[in-house]
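Trainee: Below is the sequence, then the predicted model.
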Amino acid sequence: MAAFNIKEINALDHLYKINLINSCSGFKSANLIATKSKDGIENVAVFSSVTHIGSNPPLLGFFCRPTTVTRNTYTNLKETGVYTINPIHESILQEAHHTSAKYPSDISEFEMTSLASEYKRDCIAPFVKEAPIQMEMKYIEEYVIKANDTILVIGEIQNLYIQDHLLAKDGFIDLEKANIAAINGLDGYTIPKLKTRLDYQRPKV
């Protein structure tokens, strides 16, 4: 078994290190976060850090890297207070991954890919039309992670759209039916298969 202590990790080649540490925590969610700037420019970018915070109220969080360079997603959502989260599925993997390219703020990733934007109700941020699940988010608060200057952004779901065939009677969303992707490290994508659902567990007596 390969072994690395903290001194060895810190001394690793940069690319090797980020691949190693981004992979060791397991599969991560694969989502496109879409925003619109105050000047009306649409933005969409892939994020692998969206995570459940709580159900009541319905909160999701995601991490932004340090804002020492331009972060269009973060800037837009702070200016407007609105963004959308759209899970990536198998048929848009290549186009979704390309949104990680660092385009200037006046260029929309929707225009640089085949992804299409769409609008629902009075949400000012675009949704990804191809996404089988779409979430309208309201910015709530943020926390700076002092250890590395990343930012945890927390938002509340305002509207949730789910294709009918994915939604079970008990509220469970069957992501396998939509071929929803997960991310392994920085650039590895997989399409998970649902093996089973287990009962709520209680202590043995």
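Mentor: Thanks, I have the structure now. Numbering: from 1, shown residues only.
Trainee: okay, CA-based contacts and neighbour counts for the rest of this
Mentor: Noted.
Trainee: ranges for the helices of this protein?
Mentor: 6-10, 14-24, 72-80, 93-98, 109-112 (DSSP state H).
Trainee: which stretch among those comes nearest D39?
Mentor: helix 72-80 (9.6 Å; C-alpha to C-alpha).
Trainee: and the closest one, what does it pack onto?
Mentor: Helices and strands touching helix 72-80, by 3 or more C-alpha pairs under 8 Å, 6 or more residues apart in numbering; DSSP states H and E, are strand 31-36, strand 42-47.
Trainee: ok, and here's another one to check against it:
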Amino acid sequence: MSEIAIKTVDDLKNLDRFYRANFINSMVGSKQASLIGTVGKNSCTNLSLFSSTTHLGSNPPLIALFSRPATKEPKQTLNNIISTGFFTINHVNEGILVRSHSCSFKFLDHESEFDSCALTEEYHDGITAPFVKESFVSMGLEYRRHFPIEENGVIMIIGEVKLVRYNKQYIQSNGELNFERSKSIAVAGNNTYYGLNKIKTLDYIDRSQKKILTKSVQDESNKTSKEISKEV
């Protein structure tokens, strides 16, 4: 039988800071790994690996991403987004995993991650930021605003989706992206990556179908209880 552990806030404070970062980050769950494409005032393109993109709404289509607090080293991604007004979000897939992870290296301002990590720039009308050609799912966004999170200094950046680039075969009949087909990669902690396999698509249950909901919940509960009993 699995052993349940408990850590209090005091326990967390006493952990090694790298272990603590991985521990808390991964407890939130796996997140889509994405390359954020920008270009600087010096015309040098930039790619940064992010796992903190969040959907804020679909009308208008708004996406947020979170940048770590400012340090002695300038945040190229944040500065580029503010100065040019555009950025792209490109899904990492199995075929570019190592190259995407390599974009985390601290390259100099005049060094492009596209060149250094063997990835290809691609451009589309109306978006000045570069897309990653090898990515199967990408979005071009226009910068709207940013602000610091008071509690820890993390910067929240909000962009509006202006263009979506994708393979038609990856979209399900209900409009959702099939991550298994697109071979999109999720990340937990700072550097552990996972594949995404589709389990099933469940129907939306409205108020008139409460009996269906009750039966579905009970069936799964009974099945899980039997599986737990076998483990004991």
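Mentor: Noted; the coordinates are in hand. In this text the structure is predicted, and so the values were computed from the model without any measurement.
Trainee: Got a TM-score for the pair?
Mentor: Remark: TM-score between the superposed chains equals 0.96 [TM-score structural alignment, normalised by the length of structure 1]; 205 aligned residues with a C-alpha RMSD of 1.2 Å.
Trainee: quick one on the thing from earlier: among the helices of structure 1, which comes closest to V153 of structure 1?
Mentor: Among those, if distance is taken as C-alpha to C-alpha, the winner is helix 72-80, at 8.6 Å.
Trainee: Mean distance of that closest one to its aligned residues in structure 2, please.
Mentor: Once fitted to structure 2, helix 72-80 of structure 1 is off its aligned match by 0.4 Å on average (mean C-alpha distance after the TM-score superposition for structure 1).
Trainee: What range does that helix cover in structure 2?
Mentor: Aligning helix 72-80 of structure 1 against structure 2 (TM-score structural alignment) gives residues 76-84.
Trainee: again, but for stretch 46-60 of structure 1
Mentor: Counting by TM-score structural alignment, stretch 46-60 of structure 1 corresponds to residues 49-63.
Trainee: Among the helices and strands packed on helix 72-80 of structure 1, which comes closest to E156 of structure 1?
Mentor: That would be strand 31-36 among the helices and strands packed on helix 72-80 of structure 1, by C-alpha to C-alpha, at 13.9 Å.
Trainee: State the span of structure 2 onto which the closest one is aligned.
Mentor: So strand 31-36 of structure 1 sits over residues 34-39 in structure 2, by TM-score structural alignment.
Trainee: Would you mind listing the buried residues in the matching stretch?
Mentor: By neighbour count with 16 or more other C-alpha atoms under 10 Å, stretch 34-39 of structure 2 contains the buried residues S34, L35, I36, G37, T38, V39.
Trainee: In JSON lines, list these along with distance to E121 of structure 2.
Mentor: Output for these, formatted as JSON lines (distance: C-alpha to C-alpha, whole Å):
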{"residue": "S34", "distance to E121 of structure 2": "15"}
{"residue": "L35", "distance to E121 of structure 2": "12"}
{"residue": "I36", "distance to E121 of structure 2": "12"}
{"residue": "G37", "distance to E121 of structure 2": "9"}
{"residue": "T38", "distance to E121 of structure 2": "11"}
{"residue": "V39", "distance to E121 of structure 2": "11"}
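Trainee: between the residues you listed, which is nearest T224 of structure 2?
Mentor: S34 (34.4 Å).
Trainee: residues contacting the closest residue to that closest one other than its chain neighbours?
Mentor: Leaving aside its sequence neighbours, S34 of structure 2 sits nearest to H91 (C-alpha to C-alpha, 6 or more residues apart in numbering; 4.6 Å). Neighbouring residues of H91 of structure 2 by C-alpha atoms under 8 Å, 6 or more residues apart in numbering: Q32, A33, S34, L35, S135, F136, V137, S138, S184, I185.
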